[in-house]
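Trainee: Here is a sequence with its predicted model. Questions after.
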Amino acid sequence: MPEMPEVAGLVDFLRRKLVPEDGPPAVVADVEVLSFSVLKTAKVPVEALLGLEVTAVERWGKFIAVQVGEHYLVMHLARAGWLRWSDAFKPGRLRPGKGVIALRVRFTTADPADAGPSAEGAAANHGFDLTEAGTKKSLAVYVVENLAEVPGVARLGPDALELDRKAFGDIIAGHRGQIKGLLRDQSIIAGIGNAYSDEILHASRLSPFTLVTSLDDEQVTGLYVSMQELLRFAVETAAGRPANELKDAKRRNMRVHGRTGESCPVCADTVREVSFADSSLQYCPTCQTGA
C-alpha cells in the first residue's frame, strides 16, 4: 500500500510532468473510466475536466489531489492501486472491464480547444493510468469542487511531518489502545500506514502491541524522533524518482516490514509476523519485546 513517502514521490513526479517550472502546464485531453466502481462522485462529471489546465498537484495524507481549473481530481491508491505514467500511449480508447487499468487520463500542452478524445498527434498521447491488482477493489477517484467533499480528506488528522514534539505528545496523551493502531489511524495522524508504522516501531524499540497509556515521556520522544527521521529519509529517497521506481525503493529500505523469516539488521534475531484477517505486521522480538 502506498504511504506518505511514495505518495509524496508520485506527487513530486506528477508536478514535474503536469505543471513544469520551465514550460506550459498540461491540459486534460481525455479521461477514460474503465472500472466504474472506481469513481466515487457524480456531482461533477469527469467530462468537466476536459480542456482545463492543471494548476497544482498536492498531497493530503495518502491522497493525491490534482487541481484542474476550479475542480480537483483526487485519488486514493488504497491497498493494491498504483499510478503508471506513459509518455506514449497507443492511439484509441480502451475497452472497459479489461485488465488492471481502472482510469486513464491523457494530457496535451496544445491549445485547450484541441483537447478531447480525438486529439491528434504526440501532443495528447501522454498521461497516466491508475491500476489495481487483485480482486478486492478499493482504489478510489473523486472529481469535486472542494477537497472537503472527499470524506477521507475531510477526516484527516494532522500530517505526520507537520507535527512538533508537543503536538505529538498531546495526541499520545489523548488516546488509548495499542500504539500500532494509533500510528495507522488517518484521523489521528495522516500519512502512515502498515509498512511505515512497523518500521517506526522497530526504530523506536517498541512492541506494536504497546498500550499508548503505558508510554513514558522518554519513549514518546524516541517514538517522535524515529517517526520524523524515518519518514523524512523515505520522502527524500522518493523525491525525483520516476513513478515506476518508487515501489522498489520502498522495499529496499524496509528493515522488518515484509521481511518475515529474515534476520533483523540490528540484532540478527529472526523477524516475526502476526497475521490478521486482511493484513499482517512484522517485528523483531529481541529489539521490540525483549523476548
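Mentor: The structure has been received and is ready for your questions. Numbers count the residues shown, from 1 in each chain.
Trainee: Could you use CA atoms for every contact and neighbour count after this?
Mentor: Noted.
Trainee: nearest spatial neighbour of the residue sitting furthest away from the middle of the chain, skipping sequence neighbours?
Mentor: Most distant from the centre of the chain: A291, at 33.9 Å, with distances by C-alpha atoms, centre = their mean. Using C-alpha to C-alpha, 6 or more residues apart in numbering and skipping residues adjacent in sequence, the residue nearest A291 is P285, 5.4 Å away.
Trainee: now do H175
Mentor: Leaving out its chain neighbours, H175 is closest to V212 (C-alpha to C-alpha, 6+ apart), at 7.0 Å.
Trainee: what's the answer for L10, then?
Mentor: A243 (5.9 Å).
Trainee: Same question for G61.
Mentor: Leaving aside its chain neighbours, G61 sits nearest to G191 (4.4 Å; criterion: C-alpha to C-alpha, 6+ apart).
Trainee: Am I right that the one you found is in contact with D159?
Mentor: Yes: assessed by C-alpha atoms under 8 Å, G191 is found in contact with D159 at 6.3 Å.
Trainee: neighbour-wise, which of these two wins?
Mentor: Between G191 and D159, counting by other C-alpha atoms under 10 Å, G191 is the more crowded of the two (29 against 18).
Trainee: give the contact list for the more buried one.
Mentor: Counting by C-alpha atoms under 8 Å, 6 or more residues apart in numbering, G191 touches E3, M4, G61, K62, D159, A160.
Trainee: want to compare, so here's the second one:
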Amino acid sequence: MPESPEVQALVEQLDEQLAGCPVRSVDLVEFRALKTRGRSLSVVEGRTITGAHRFGKFVDLALDGGHLVISLGRHGWVRWIDEADGRVEASEPDAVAPALASLTVDGGTLEFTDAGSWVSLGLWVVDRPSEVPGIAKLGPDPLAPGFSRADVDRSVARRRKQLKAILQDQQSFAGIGNAYSDEILHRARLSPVVHGDTLTDDELERLFFAMRDELSEAVRARRGVPIDALKQAKTAAMTVHGRGGETCPVCGGTIEDFAFGGTVAQYCPTCQSEGASAAASDGGAPGGVA
C-alpha cells in the first residue's frame, strides 16, 4: 500500500510533469472507482492541471476549476505512457495491472491502476479536497512542518488501543500504513501491541521523534526515484517490515511476523518488547525497553 513518503515523492513528480497541462481526454474503465456519482469524470476534460498535492495518502490534482482526488488504496498506483514512443513507465506488477481510469495530456497518458482482486482505487471530482470524506477526517500529518509532540499526546496518550492500530488510524495520524508503522515502532523501541494509555512520557517522546524522523528521511530518500521504482525503493529500505525471520540490524535478534488487522506485520521482540512475543501479549505489556 502506498504511504505518505512514496505518495509525496509521486506528487512532486506529477506536479513537475503535469502542472500547466490541459486535460485532452479522460477514460473511466471501471465505474466503481468513481466515488462522486453526481459528477462525471468527463467534466475534467478541457481543464488545466495547475498542480499536484498530497493529503495523507491521497493525491490531489488541482485544476483550473475544481480538483481530481485519487485514493490509491491498497493496490493502486499510476503509470505514464509516453505519447512519442508509446513507452510505458512502470515495472512489474504495475506494468500489467489494469488501468481503471486515465487522463491524456500533451505528451502522454497518465493511467490509474489497481493490481488487487477488488477495486481499492478511488476517484473524486470535487470543488475542494475537503469534500472527500477521507480527507476531511485526516488527523495530523507527521510530515507537516507544524507536527508536534502535542499531536502525539492528543492521539495516543489516553487511548486504550494498541499502538500499531493508532498509528494506522488515519483520523489519528495521516499517511501511515502497515509498513511505516512497523518501521516507526522499531525505531522508537516500542511494542506494536502496547496500549497508548500505558506509555510513559519518555516513550511518547521517542514515538514523536521516530514518526517525524522516519517519514521525513524516507521522503528525502525517495525524491528523484522514478515513479515506476518508488514502491521497490520503499520495500528495499525497510528495516523490519517484510523481513520476518531475518536478523535485526540493531540488536542481532530475529525479526518476527505477527498477524495484525487482516495482514502480516513485523517487529523485533528484543528491541521492542523485552523479548516477549507480540502474539502472546494482551496489549498491557511494557511499551518498550528504555
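Mentor: Looks like it arrived, so ask away. Note that the structure is predicted; figures quoted are calculated from it, not measured.
Trainee: May I see the contacts of G191 of the first structure arranged in JSON lines, with secondary structure as well?
Mentor: Listed next are the contacts of G191 of the first structure as JSON lines, based on DSSP: H, G, I helix; E, B strand; the rest coil:
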{"residue": "E3", "secondary structure": "coil"}
{"residue": "M4", "secondary structure": "helix"}
{"residue": "G61", "secondary structure": "coil"}
{"residue": "K62", "secondary structure": "coil"}
{"residue": "D159", "secondary structure": "strand"}
{"residue": "A160", "secondary structure": "helix"}
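Trainee: from the residues you listed, which single one is nearest G127 of the first structure?
Mentor: K62 (20.7 Å; C-alpha to C-alpha).
Trainee: ok, that closest one to L163 of the first structure distance?
Mentor: Distance, K62 of the first structure to L163 of the first structure, by C-alpha to C-alpha, to the nearest Å: 16 Å.
Trainee: Tell me which of these two has more neighbours.
Mentor: Using other C-alpha under 10 Å, the more surrounded residue of K62 of the first structure and L163 is K62, with 27 against 15.
Trainee: That one pairs with which position in the second structure?
Mentor: In the second structure, K62 of the first structure lines up with K57, judged by TM-score structural alignment.
Trainee: contacting residues for that match?
Mentor: P2, E3, S4, V7, S71, L72, A174, G175, I176.
Trainee: can you do 6 Å?
Mentor: Each residue near K57 of the second structure by C-alpha atoms under 6 Å, 6 or more residues apart in numbering is listed here: E3, S4, G175.
Trainee: Please, which helix or strand holds A221 of the second structure?
Mentor: Per DSSP states H and E: A221 of the second structure is located in helix 201-222.
Trainee: average offset between that helix and the first structure?
Mentor: Superposing on the first structure and averaging over aligned pairs (mean C-alpha distance after the TM-score superposition for the first structure), helix 201-222 of the second structure comes out at 0.7 Å.
Trainee: wait, G81 of the first structure sits on D129?
Mentor: No: in this structure G81 of the first structure lies outside contact range of D129 using C-alpha atoms under 6 Å: 10.2 Å.
Trainee: More neighbours: which of these two?
Mentor: Ranked by neighbour count (other C-alpha under 10 Å), G81 of the first structure and D129 place G81 first, with 23 against 20.
Trainee: how about that one, what's its match in the second structure?
Mentor: Applying TM-score structural alignment, one finds that G81 of the first structure aligns to G76 in the second structure.
Trainee: Identify the residue nearest that match in space, chain neighbours excluded?
Mentor: Leaving aside its sequence neighbours, G76 of the second structure sits nearest to D114 (C-alpha to C-alpha, 6+ apart; 4.2 Å).
Trainee: And for that neighbour, the neighbour number?
Mentor: 26.
Trainee: How about the contacts made by it?
Mentor: Contact analysis of D114 of the second structure by C-alpha under 6 Å, 6+ apart lists H75, G76, A97.
Trainee: The second one contacts F112, correct?
Mentor: The one in question is G76 of the second structure. No: contact criterion C-alpha under 6 Å: G76 of the second structure and F112 do not qualify, at 7.1 Å.
Trainee: State the number of residues packed around the nearest residue to F128 of the first structure once chain neighbours are set aside.
Mentor: In space, and not counting its chain neighbours, F128 of the first structure is closest to W85: 4.3 Å by C-alpha to C-alpha, 6+ apart. Other residues near W85 of the first structure come to 21 when the count uses other C-alpha under 10 Å.
Trainee: any idea how far W85 of the first structure lies from D164 of the first structure?
Mentor: Distance, W85 of the first structure to D164 of the first structure, by C-alpha to C-alpha: 35 Å.
Trainee: Could you double-check that A136 of the second structure lies in contact with Q170?
Mentor: No: using C-alpha under 6 Å, A136 of the second structure is not in contact with Q170, being 10.5 Å away.
Trainee: The two: which has the busier surroundings?
Mentor: Between A136 of the second structure and Q170, counting by other C-alpha under 10 Å, Q170 is the more crowded of the two (21 against 12).
Trainee: can you give me the helices in the stretch 151-291 of the first structure?
Mentor: Applying DSSP state H, counting those that start in this stretch to the stretch 151-291 of the first structure gives helices spanning 151-154, 165-173, 179-184, 194-204, 217-238, 246-253, 285-289.
Trainee: closest one to G261 of the first structure among the ones you listed?
Mentor: Comparing those against G261 of the first structure with C-alpha to C-alpha, the closest turns out to be helix 285-289 (11.9 Å).
Trainee: got a list of contacts for the closest one?
Mentor: Contact with helix 285-289 of the first structure is made by R205, L206, S207, A291, as judged by C-alpha under 6 Å, 6+ apart.
Trainee: Buried among those residues? Need that as a selection in PyMOL.
Mentor: Per 16 or more other C-alpha atoms under 10 Å, the buried members of the contacts of helix 285-289 of the first structure correspond to this PyMOL selection:
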select buried, resi 205+206+207
